[in-house]
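K.L.:
Next come a sequence and a model predicted from it.
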Amino acid sequence: MKDLTAQSNEALKYLKQLNLHLEQETNFLPKQTGLNLIESAPENDNCVSAKRRDAKVEDLWSLTNFFGFSTETFVLAVNLLDRFLAMMKVQPKHLSCIGVCCFNIAAKMVEEECNIPPTHDIIRISQCKCTISDLKRMEKIISEKLKFQFKAITALTFLHLYHAVALSHTSERKEILNLDKLEAQLKACYCRFVFSKAKPSVLALSLLTLEIESLKSRDLCEIAQRVQKHSRIVDGDLLYWRELVSKCLAEYSSPECCKPDHKKLVWIVSRRTAQSLHSSYCCIPELPTIPEGGWDESERREFINLNPRSTQLITKHDPILTVQPKHLSCIGVCCFNIAAKMVEEECNIPPTHDIIRISQCKCTISDLKRMEKIISEKLKFQFKAITALTFLHLYHAVALSHTSERKEILNLDKLEAQLKACYCRFVFSKAKPSVLALSLLTLEIESLKSRDLCEIAQRVQKHSRIVDGDLLYWRELVSKCLAEYSSPECCKPDHKKLVWIVSRRTAQSLHSSYCCIPELPTIPEGGWDESER
């Protein structure tokens, strides 16, 4: 078995970090005596039990998801909570305030300042019964007891390091470990009190080895064994925690398992209360709040073929607010209008009332203006987005500048048309623009059977740091989408729905660049009789 140190500079850098974290990890562990007291505590009103601690951690997970914070924030919040509970005797009535306070400290340590909501909003959304002054006092107590040591070394720290070490030592890119999946599994483990007793390095390696086992990769198994040896983790400890992790994940995936309750965070507020909430996550003051997931795919598809730019705005708007299907038409037209203003020449942009007419949207100009204001504020006026189209143009230009095989020049119009087809499928909203663009490009190059272009595409992939696993996954989805889109069964954007008969007076009032000829009656295309012609 090769030594881990006999590798590249990048691998050596990771190992140096690993050694440092292994030395320091015990400094951020909860006190064992305190954890034992919590574990043996009875279910009564005088002390915090393991069950109450688990319930509070699940609340922290819900808050993390609600605010869109990272896994690092959640893991750090749990670490602070466990360290404090293992140090102090806490009454159950104070647990809610402590939990929210740990969450707030973790968010300040990890998240961008502009993304952190005001304290009073965190209190409202968490349904904590404490005041801002209570939270400030509690934060001072926690800070002093933990000696302001907030930048803890957690199981997530080791999980990221182990993952990086594994990737830097393996050439089997098809078997790349899914870090998002590992993080989700770690969060599930943190919702069980027993894992508060685990050393972060051992818990992280337990998750990693279980995942590697499921992949059935010899290469990765060898690397995991070398990592274990380098970290000085004995087989007995690893087997013990692996068994507990496996049991936890099996329970967590079962229907009987009580997962974090997100419904608890859905509530109805008055318009005045809604307006006072932070604009980045509260409901729209001008429209009633409605359940997420009510989007009709056919309605969403209606606007996408018009402009990929408008698609980007719709996609950015989707996860921020809960939207009723009846408002989707207005949002779509508004995103299209904003995109047109950003991209098209001013002289080519039709008046707003004409866009409303032609889109058959049932909103008014004032509705559209209000919606535009809401969308602009929610997206923080960040309209000049970097999209898959941006990368497609760049990749195309790079390919042309590096190849001499002019006969095999890529058709950019065809690639753009394929991109529009992909945007008509919700799944591609989840794809990174660079990966989606490269997926389209490589599929087209494959059909051209050009070695020169294939080499260029591989170089572009390497330069863009796009791993083979991600590219293969999205290539497969793109290929499937394009096959479906070219089939007669596929529901393509319905252009006929925009063909309608209007009076001469209405036709004359429409913008001259796109309306029908006012001097002749509107007739269906293809309806000419050859004798008349």
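P.N.:
Everything's here; your move. Numbers count the residues shown, from 1 in each chain.

K.L.:
from here on, contacts and neighbour counts on C-alpha atoms
P.N.:
Noted.

K.L.:
Please, which helix or strand holds A417?
P.N.:
Assigned by DSSP states H and E, A417 falls within helix 412-423.

K.L.:
the inter-axis angle of the next helix or strand after that helix versus helix 412-423?
P.N.:
For helix 412-423, the following helix or strand on the C-terminal side (DSSP H and E) is helix 433-448. Interaxial angle, helix 433-448 versus helix 412-423 (axes from the mean of the first three to the mean of the last three Cα atoms, to 10 degrees): 120 degrees.

K.L.:
Mind listing what's buried along helix 433-448?
P.N.:
The neighbour-count check on helix 433-448 (16 or more other Cα atoms under 10 Å) flags P433, S434, V435, L436, A437, L438, S439, L440, L441, T442, E444, I445 as buried.

K.L.:
Kindly report the same for stretch 122-134.
P.N.:
Buried residues in stretch 122-134, counted by 16+ other Cα under 10 Å: I122, I123, I125, S126, C128, C130.

K.L.:
got a list of what the first one touches?
P.N.:
I122 is in contact with V100, counting by Cα atoms under 8 Å, 6 or more residues apart in numbering.

K.L.:
Quick check: which element contains it?
P.N.:
Assessed by DSSP H and E, I122 sits inside helix 119-126.

K.L.:
Show me how far that helix is from its chain's centre.
P.N.:
23 Å (Cα atoms, centre = their mean, to the nearest Å).

K.L.:
again with stretch 472-484
P.N.:
Distance, stretch centre to chain centre, for stretch 472-484: 20 Å (Cα atoms, centre = their mean).

K.L.:
Same question for stretch 437-448.
P.N.:
In terms of Cα atoms, centre = their mean, the centre of stretch 437-448 is set 25 Å apart from its chain centre.

K.L.:
what does that stretch contact?
P.N.:
Everything outside stretch 437-448 that qualifies as a contact, by Cα under 8 Å, 6+ apart, is 388-389, 391-392, 395-396, 408, 410, 415, 418-419, 453-454, 457, 461, 471-472, 474-475, 478-479.

K.L.:
How far off centre is the helix holding A417?
P.N.:
Worked out by Cα atoms, centre = their mean, helix 412-423 lies 24 Å from the chain centre.

K.L.:
which strands and helices sit next to the helix or strand containing M109?
P.N.:
Taking DSSP H and E as the definition, M109 sits inside helix 92-110. Other elements packing on helix 92-110 under the criterion 3 or more Cα pairs under 8 Å, 6 or more residues apart in numbering; DSSP states H and E are helix 50-67, helix 71-85, helix 119-126, helix 132-145.

K.L.:
one more structure, for comparison:
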Amino acid sequence: MLRAGARHPDAADDDSPPVASTSGQAAAAAPDLPQLYATLNEYLLLEHKFQPRLCLPADCENGEVTVGARDGAAHVLRCLKVWFDLPASVLIHAINLFDRFLTKMKVRPCHVPCITVSCMNIAIDEHADLTRQPRNVLVEELVSVSQSACTAGDVARMSRVIVDKLGLVKGCHSVTALDWLRLLRTLVVCAAEELNIDAPLCQESELVNLLEIVVCDAVCANARTSELALVLIYHQLEQQLVEWSRREGNPVPEAAYLLYDYAAQLQAHCHMSDASLVSCRNRVRVVISRYEGRCAATHRQPLVWRLSERTLKVLRPTDRLTSLLPTIEEQHLADASPPRKRSGSEGSDSVDMSDWPRSPILPVYCDH
């Protein structure tokens, strides 16, 4: 639990604004630097408690959960977050719960869908308790949208198991990579304001989007949350320096390089070794480059509609549909066939209609 000297950045308080605003405007609200450093020290003390240590096989061995199953569960959580328009803190907290539970418990692959929905269920409950707002997503809706083949009762029971195994206590909220990111970004923005540097970092939403991409990949699952946040800060500082260097007639301000020194001071304060930070940085770059390459791909796999036999029986046949009609040569037919004399009454049953499509009657589409 956070002690009296620090506060959780998402905590709602009617008396004073939060330390790190969820809307990314912490710098504009003139945050209290001593309070920020007190929160930083508290996060350092609690970091090991919320740190997952996954050791999953790449291939299925003895019915164990694989790395691919973990990434699949993370992407299901992100789909639920987008579907119900949930905040990023719920997604990152749910992924953190999932990784920590797999760290402590050996589960079967058939239980992964239920565990995934249960982690999202717990994260939604904690977010509602943290922000003091009513919960707006029902457990039945989570089960229905996720298609996890479990019931709301299964999710409720699994949620109690996860809470028990992880030792979760109501009112004691986890410190995730998102909390670290918001805190470190606020500190860097405050340092940039003291150095009179404009736009040292991008909007918080862009950093949060990058963090969502990174935490959904098992490559970065075991990285320290503080290192993960600081690596993303470094990444955005590099991007900003590249943009400044491309401007003609407007050199990069010398004070901008001082932000790297300030980030290095944060690294030393958080006891991050250079080797560990470089390793985390390489993993983050691999994940981001893989994601950007996937988004820039020009060749997409075409959609394939798979229909069941029951659906095929209901569909109307389309093999006789044509968009072009043959030209009727009226003059040629008139000359070749002699006029037919009608003798008596002749019904429609006597007319040869063997080439006419039987039931059902199909429409014929023309170009004009």
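P.N.:
Yep, that arrived. None of these values were measured; they are calculated from a predicted model.

K.L.:
Once they're superposed, what TM-score comes out?
P.N.:
Scored by TM-score structural alignment, normalised by the length of structure 2, the superposition of the two chains gives a TM-score of 0.63; 247 aligned residues with a Cα RMSD of 2.2 Å.

K.L.:
coming back round to it: quick one: the helix holding M109 of structure 1 to structure 2 mean distance?
P.N.:
When structure 2 is overlaid, helix 92-110 of structure 1 sits 0.6 Å from its aligned residues on average, using mean Cα distance after the TM-score superposition for structure 1.

K.L.:
Where in structure 2 does that helix fall?
P.N.:
The aligned range for helix 92-110 of structure 1 in structure 2 is 109-127, by TM-score structural alignment.

K.L.:
Touching that stretch from outside, list them.
P.N.:
Applying Cα under 8 Å, 6+ apart, the set of residues contacting stretch 109-127 of structure 2 from outside is 63-65, 69, 73-74, 76-77, 89-91, 93-95, 97-98, 135, 137, 139, 142-143, 146, 148-150, 154-156, 158-159, 162, 170, 173.

K.L.:
go with 7 Å
P.N.:
By Cα atoms under 7 Å, 6 or more residues apart in numbering, the residues outside stretch 109-127 of structure 2 that reach it are 63-65, 73, 77, 90, 93-94, 97-98, 135, 139, 142-143, 148, 150, 155, 158-159.

K.L.:
just stretch 82-91 of structure 2 next, same as before
P.N.:
L77, R78, K81, A123, I124, H127, L178.

K.L.:
Mind giving me the ChimeraX command for buried ones among those residues?
P.N.:
Typed into ChimeraX, the line below selects the buried ones among the contacts of stretch 82-91 of structure 2, using 16+ other Cα under 10 Å:
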select :77,78,81,123,124,127,178
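
K.L.:
Could I get the contacts of stretch 82-91 of structure 2 in TSV, plus columns for distance to L46 of structure 2?
P.N.:
Below are the contacts of stretch 82-91 of structure 2 laid out as TSV (distance: Cα to Cα, whole Å):
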residue	distance to L46 of structure 2
L77	25
R78	26
K81	26
A123	18
I124	22
H127	19
L178	14
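
K.L.:
Pick out whichever of the contacts of stretch 82-91 of structure 2 sits closest to P52 of structure 2.
P.N.:
L178 (15.0 Å; Cα to Cα).

K.L.:
Number of residues surrounding A334 of structure 2?
P.N.:
A334 of structure 2 is flanked by 10 other residues according to other Cα atoms under 10 Å.

K.L.:
and it, what element?
P.N.:
helix 330-336.

K.L.:
if I pick the spatially most central residue of structure 2, what's in contact with it?
P.N.:
By Cα atoms, centre = their mean, the mean C-alpha position of structure 2 lies nearest to R78, the distance being 3.3 Å. By Cα under 7 Å, 6+ apart, the contact set of R78 of structure 2 is L91.

K.L.:
which one in structure 1 is aligned with it?
P.N.:
Per TM-score structural alignment, R78 of structure 2 is aligned with W61.

K.L.:
mean shift between the helix holding I122 of structure 1 and structure 2?
P.N.:
Mean deviation for helix 119-126 of structure 1: 0.9 Å (mean Cα distance after the TM-score superposition for structure 1).

K.L.:
Specify, as a residue range, where that helix falls in structure 2.
P.N.:
Going by TM-score structural alignment, helix 119-126 of structure 1 sits over residues 139-146 in structure 2.

K.L.:
again, but for stretch 301-319 of structure 1
P.N.:
Counting by TM-score structural alignment, stretch 301-319 of structure 1 sits on no residues of structure 2.

K.L.:
what's the matching residue for K165 of structure 2 over in structure 1?
P.N.:
Under the alignment (TM-score structural alignment), K165 of structure 2 maps onto K145.

K.L.:
What lies in contact with stretch 277-288 of structure 2?
P.N.:
V214, V219, C220, A223, E227, L228, V231.

K.L.:
And the helices and strands packed on helix 92-110 of structure 1: which comes nearest I375 of structure 1?
P.N.:
It's helix 50-67; of those, that one is closest to I375 of structure 1 (Cα to Cα) at 18.1 Å.

K.L.:
Which residues belonging to that closest one are considered buried?
P.N.:
So, applying 16+ other Cα under 10 Å, buried residues of helix 50-67 of structure 1: 50-64, 66-67.

K.L.:
T103 of structure 2 - how many residues pack around it?
P.N.:
Around T103 of structure 2 there are 16 residues (other Cα under 10 Å).

K.L.:
gap between it and E141 of structure 2?
P.N.:
According to Cα to Cα, to the nearest Å, T103 of structure 2 stands 28 Å off from E141 of structure 2.
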